[in-house]
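[1] Okay, here's the prediction I keep looking at, along with the sequence it came from:
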Amino acid sequence: MGLMDVDKTPMRDNTPKRVEELWFEDGGLVVQAEQSLFRVYRGILAARSSVFKDMLAFTQPPDAEIIDGSTVIRLPDTAEDVTYFFRAIFDSSFFETYPSKVCFDSVLSIARLSHKYSVDYLLHRALVHLSYEFPTTLSAFDERNIASPDFQNIRSTNLQDIMLTHESISAHLAVIQLSRRVNALWLLPLAFYQLAPAHKETIHDCLQCSAFATHPAELDGDDQILLLTFSILLSRMEHDALDFLHCTDDNTQCAGGNQCSRARLRAITQARNHMTTSTGPNPLEISKVYCPDIWDGLLETCCAACFTHLEETHDEARQKIWDKLPDLCGLPPWSELEKMKAEALD
């Protein structure tokens, strides 16, 4: 019975298949990646990529494989990566500049192969999309969580009652791996920040993950240690984030007295409960953008002078926390990372 079952199992069809949207009848080059075939234009590919230009300059041997009159070259990349990459090259409407909405998978594929095959304008475009999702300023970080059109499916905001999904975890790991590969180090602080887990299940997922969909998403040993250290240090910063609710003694303009004190005590309790139920350390979260219930529901009962004082003090505290993120990753300060970004993207 077992032998008969094996015999009846249909064989997998390994015959190469055309990718119809990237099979141009007048194309002069056939590219194979895994079991996918693409017929594309040699001249356009050579013009876009110096690597392909050099590759195609070699004289083909007499026994070179030919399909429909076109020379065949094989790439070691995945079919999915090559499909996204070629679509970006041969279809100008497929992968447009920010703020056009793009697929996160396509950004990873295009960035990776653009770097590998030296297609600078596509690598630049992919890094711009990623840079809006992983910004270098606190104001851009707050604005991104309100209005950014990109990557909603993988975004990890760590808001209360929202758990880090496996998809979000692996996506951020893929960004870290890609950032290391293409030297886009300015993406790393926020990528690590949004991964900083507090419970062992999330830590386990981060350390054991190897792929986001079909994309590599695995931390090397140094980055695994960095993630654990980052999480511990970030947890300590949560206390700094709440100091603004205690430090009001220097506000001599208070007109509310006990009413302001009670509002701050209720806000402290609410904020601590919020942090306890959150998925992990997130000291930047206790702000108007993420916790309107604390600000609009509790602190608005303070007098105007106290509310303004609390707002200014907290803004300063959040900025100090933000400024420390690159150092937690062993990177230079934001000012230097922004120069690196400007050199790469301008």
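    Cool, got the structure.

[2] Every contact and neighbour count from this point should use C-alpha atoms.
    Fine.

[3] Could you work out the end-to-end span of stretch 69-81 for me?
    25 Å (Cα to Cα, to the nearest Å).

[4] I'd like to check what contacts that stretch. Which residues are they?
    With Cα atoms under 8 Å, 6 or more residues apart in numbering as the test, stretch 69-81 has contacts from 27-36, 64-66, 106, 109-110, 113, 214.

[5] another structure for you, compare them:
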Amino acid sequence: MLSTPNTSQDAWLETLSNVQIATDPATTSDMPRNRDVELWFEDGNLVLVAGDTEFKVYRGPLIAHSDVFKDMLSLPQPGEDRQPGHLARDFCPVIPLYDSPDDLRYVLRVFVPGSSLRAGHFEPSFDEISACIRIGHKYQIEDLVKRNTEYLQKFYPADFDAYVAARRHRPKRFKPIHAIGVVNLARLTGTQSLLPAALMECCTLGPEIVQGFKRADGTAEVLSPEDLGRCFIGRARMAQASARIAHQMFRQTVARGCRHPACCIRVLQRLLNELGDARIELVSNLDWCIPWAGYVDEKDEERELCGKCYKMLEEERPRHLQREVWQILPTMMGVSVEQWGEKGKDDA
């Protein structure tokens, strides 16, 4: 489980205090290690050791983007000037890091020559996004954290219209259970705007909400007890919101410009009366953002509704009712987000 995050300064001090720089990989540990197949460059000038894996990379990009690595490598380097004729450019420090090799590999790929911080078409796995944010936060690689957080904000936005659009284009490699990880990343980075939509998705999970999931290195990703409690309360509030939307959908107010008010009012009343016979998920579904066109088509097969009233029930009225719920979503999930629901406020 992700523990309560340290401040950036605390994390920086903790990282530096654990640094042990050597000039020979064999001197840092007796543990058998393997050179990473992908990220071992013979002309590299920095060896990073994570678990049983060694990475030989270039220090320049890391120093340029990370104050922590910059400060690590500014520490006195043992053996750097002990041999006559030693050149600084030949010195290759070895730094043991207390990170998962898989996590570190995701981050180091960003700094491979010819790459940039998220360039071109990009459809990452959740593991990659999570690693980049967690490792980026630990080593103060601010641009890496920012860009990956912004990627999450596309799918867990503060704006309702953006959320509706994102539901149709979720990343193929993201699963509902990963919402637990999104909540934890939001807590780690202080990105409050991610929390309402991520917690809402957690509320739709089954028993797996308690166990969470495991990262590639076996670390358990679970909700904190406080956020788990928010989800238990949130589930009830989401069901209430669905029930309210269901009953407000067919109130006897016809669309502006309705061609047959008397007929359409009669159909609206019938649609309301038959809700009790409808599929239960329409009335008390935890997902209160579901479309209603299917129910209307099923119950109005003869299409007695005029075109304007049908369009109202298909798009306008459900979106209006759902938007009202969206505006109070932070309260439903037990969190506070400034300027929630405003376009362009996903950095709140």
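    Structure received. Fair warning: this is a prediction, and the values are worked out from it, not measured in the lab.

[6] hang on, the earlier thing: give me the subset of the contacts of stretch 69-81 of the first structure lying in helices.
    In helices, defined here by DSSP state H, the members of these are 106, 109, 110, 113.

[7] Quick check: the gap between residue 175 of the first structure and residue 83 of the first structure.
    20 Å.

[8] quick one, which of these two is more surrounded?
    Remark: of residue 175 of the first structure and residue 83, residue 175 carries more neighbours, 25 against 21, as counted by other Cα atoms under 10 Å.

[9] How about the more buried one: what's its closest non-neighbour residue?
    residue 191 (7.1 Å; Cα to Cα, 6 or more residues apart in numbering).

[10] tally of neighbours for the aligned partner of the one you found in the second structure?
    Alignment note: residue 191 of the first structure maps to residue 198 in the second structure; criterion TM-score structural alignment. Applying other Cα under 10 Å, we find 24 residues neighbouring residue 198 of the second structure.

[11] What is the helix or strand where residue 198 of the second structure lies packed up against?
    Residue 198 of the second structure is part of helix 195-203 when elements are defined by DSSP states H and E. The contact analysis (3 or more Cα pairs under 8 Å, 6 or more residues apart in numbering; DSSP states H and E) places helix 195-203 of the second structure against helix 179-189, helix 225-249, helix 329-332.

[12] what angle separates that helix from helix 179-189?
    Relative orientation of helix 195-203 of the second structure versus helix 179-189 (axes from the mean of the first three to the mean of the last three Cα atoms, to 10 degrees): 150 degrees.

[13] how big's the offset between helix 195-203 of the second structure and the first structure?
    Here the mean offset of helix 195-203 of the second structure against the first structure after fitting is 1.1 Å, by mean Cα distance after the TM-score superposition for the first structure.

[14] Run through who's touching that helix.
    156-158, 176-177, 179-180, 182-183, 186, 209, 227, 230-232, 234-235, 286, 329-330, 333, 335.

[15] Burial check on the alignment partner in the second structure of residue 135 of the first structure, number of neighbours?
    The alignment partner of residue 135 of the first structure in the second structure, by TM-score structural alignment, is residue 157. Look at residue 157 of the second structure: counted by other Cα under 10 Å, it has 28 neighbours.

[16] was I right about residue 157 of the second structure contacting residue 346?
    Yes: in terms of Cα atoms under 8 Å, residue 157 of the second structure counts as a neighbour of residue 346; the distance is 6.0 Å.

[17] what touches both of those two?
    What both residue 157 of the second structure and residue 346 touch, as defined by Cα under 8 Å, 6+ apart, is the set 193, 194.

[18] Now, of the contacts of stretch 69-81 of the first structure, which are buried?
    27-34, 36, 106, 109-110, 113 (16 or more other Cα atoms under 10 Å).

[19] Take those and lay them out in CSV including distance to residue 74 of the first structure.
    Shown next, in CSV, are these (distance: Cα to Cα, whole Å):
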residue, distance to residue 74 of the first structure
27, 16
28, 15
29, 11
30, 9
31, 6
32, 5
33, 6
34, 8
36, 10
106, 21
109, 17
110, 18
113, 14
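
[20] Taking these, tell me the two that lie furthest apart.
    The most widely separated members of those, counting by Cα to Cα, are 28 and 106 (25.3 Å).

[21] ok, and what's touching stretch 298-307 of the second structure?
    258, 259, 260, 263, 264, 267, 271, 297.

[22] Which positions within it qualify as buried?
    In stretch 298-307 of the second structure, counting by 16+ other Cα under 10 Å, buried: 300, 305, 306.

[23] Out of these, which sit inside helices?
    Per DSSP H, these never map to helices.

[24] Now intersect the residues you listed with the strands, please.
    Within those, no residue falls in strands by DSSP state E.

[25] nearest to residue 169 of the second structure, of those residues?
    Minimum distance to residue 169 of the second structure across these is 30.0 Å, recorded for residue 300 (Cα to Cα).

[26] returning to what we had before: would you turn the helices and strands packed on helix 195-203 of the second structure into a markdown table with distance to residue 12 of the second structure?
    Shown next, in a markdown table, are those (distance: least, Cα to Cα, whole Å):
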| stretch | distance to residue 12 of the second structure |
| --- | --- |
| helix 179-189 | 15 |
| helix 225-249 | 27 |
| helix 329-332 | 32 |
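
[27] so which of those comes closest to residue 63 of the second structure?
    helix 179-189 (21.6 Å).

[28] sorry, back to before: tell me how far the match of residue 191 of the first structure lies from residue 242 of the second structure.
    Taking Cα to Cα as the measure, residue 198 of the second structure falls 18 Å from residue 242 of the second structure.

[29] Ok, residue 324 of the second structure next?
    Going from residue 324 of the second structure to residue 242 of the second structure by Cα to Cα gives 12 Å.

[30] Please say which of these two ends up with more neighbours.
    Shown here are residue 324 of the second structure and residue 242; by other Cα under 10 Å, residue 242 has more neighbours (24 against 14).
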